[in-house]
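1. This is a predicted model, with the sequence first.
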Amino acid sequence: MHTEAVLESLRRWKEQPDQAQSQTTVTARADGTQAVIEAGPFSWRADLPSALGGAHQAPSPTALLLGALAGCAVVFLRDTLAPLLNVPVTDVRATVRGRADFRGLLGLDGVAPDLTDLTLEIEVTSPRAEREVHSLVQAWLERCPVYLALLTPMAVDTRVAIRQG
């Protein structure tokens, strides 16, 4: 963990708030049945279950979305908020579950394609009192951008380019 880096960032951003602004760009392109997804120097893949036309060789986009929520719970709680709020944490585990009806994805009448019944379970191991750990988790619930994006509807500016070929 990089507690000093977090504290230094906080100090710097208080003095120069414009330096705290960030924009994440993620791109995806087709490669066989998979999508190759890239963000800066990192890349990963997504695929669909065979029932939806994929080869089931990589996590589905839905699994990646749920994984982003679970991953944010683990690293943002442990590596950023715990040191910032002075709550020692020895372990964090997160599990996210959600339901989808594939019939809706295939356009069957009367069946919604939405994710439903999202459940997030977070397990925090800490030597501190339960009250302090709950305060830490509450801070996460109020600050995690992935959680907040799922919780609060927002507009997505969608632009489509059509190319012949």
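-> Done, it's in. Numbers count the residues shown, from 1 in each chain.
2. contacts, neighbours, all on C-alpha from now
-> Noted.
3. Tell me the secondary structure at Gln138.
-> Assigned with DSSP: H, G, I helix; E, B strand; the rest coil, Gln138 falls in the helix class.
4. Okay, it and Ala129: tell me how far apart.
-> Counting by C-alpha to C-alpha, to the nearest Å, the gap from Gln138 to Ala129 is 14 Å.
5. Next: Leu84.
-> 17 Å.
6. Got another one to weigh against that:
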Amino acid sequence: MDAAELRAIQAPIKERYKSDPKAAVITLTARGSIENEGIACKVETGRALAVAGLHPATGGSGLELCSGDMLLEALAACAGVTLKSVSTAIDVPLKSGNVTAEGDLDFRGTLGVDKEAPIGFAEIRLRFDVDTSAPQEKLDLLLKLTERYCVVYQTIKNGPKMSVTMQRV
């Protein structure tokens, strides 16, 4: 896909959202079921069923997916798609590229070993390694726009309003 094709696909969508801003607001949903077997949660991914469990650093077997890894995978996936989309839109040719998302966790917090230890990622780093002949100014713009338009990155960075409820079924 080139920039013209991307613009042609997105133009009517953008126009609709300009004329009807409410049409641009959708709710994405992820669902999981908590089974009686082991400490796990089965998550519907749209393509398959992913089974998340405890990380080995907290006593898990390592056979199930770690939700922390899944968060980083979602970040890498979103950032990679965004980078590719932006590079297409601004005509930055990419021969190849890799996206790496890594984060630091102190498992003492989530295990309740140390009340002062943070729960969650203390730091997340996102890195792009690209093979391109584009000048540095274009790469700087590509990085700036990728950061700006990556949904998962912006969600993590800005911390959305959250709420939690529980109800009997």
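-> Right, received. Where do you want to start? All values reported here derive from a predicted model rather than from experimental measurement.
7. Could I get the TM-score for this pair?
-> Superposed pair, TM-score by TM-score structural alignment, normalised by the length of structure 1: 0.84. Supporting alignment: 162 aligned residues with a C-alpha RMSD of 2.2 Å.
8. that older thread, quick one: which of Leu84 and Ala129 of structure 1 has more around it?
-> Leu84 (17 against 9; other C-alpha atoms under 10 Å).
9. Closest to the centroid, which residue in structure 1?
-> For structure 1, the residue nearest the mean C-alpha position is Ala68 (2.5 Å; C-alpha atoms, centre = their mean).
10. residues touching that one, list them.
-> Val146 (C-alpha atoms under 8 Å, 6 or more residues apart in numbering).
11. Need the counterpart of it in structure 2.
-> If you follow Ala68 of structure 1 across to structure 2 using TM-score structural alignment, you land on Ala74.
12. now do Ser43 of structure 1
-> In structure 2, the residue paired with Ser43 of structure 1 is Leu49, using TM-score structural alignment.
13. just checking, that match touches Val43?
-> Yes: at 5.8 Å, Leu49 of structure 2 counts as touching Val43 under the criterion of C-alpha atoms under 8 Å.
14. Just want to know which of the two has more residues nearby.
-> Shown here are Leu49 of structure 2 and Val43; by other C-alpha under 10 Å, Val43 has more neighbours (16 against 11).
15. And the residue nearest to that one when sequence neighbours are not counted, how far from Leu75 of structure 2?
-> In space, and not counting its chain neighbours, Val43 of structure 2 is closest to Gly32: 4.1 Å by C-alpha to C-alpha, 6 or more residues apart in numbering. Shown here: Gly32 of structure 2 relative to Leu75 of structure 2, a distance of 20 Å by C-alpha to C-alpha.
16. before we move on, back to that, doesn't the residue nearest to the centre of structure 1 belong to a strand?
-> No: per three-state DSSP, Ala68 of structure 1 lies outside any strand segment and is helix.
17. All good on my end, thank you.
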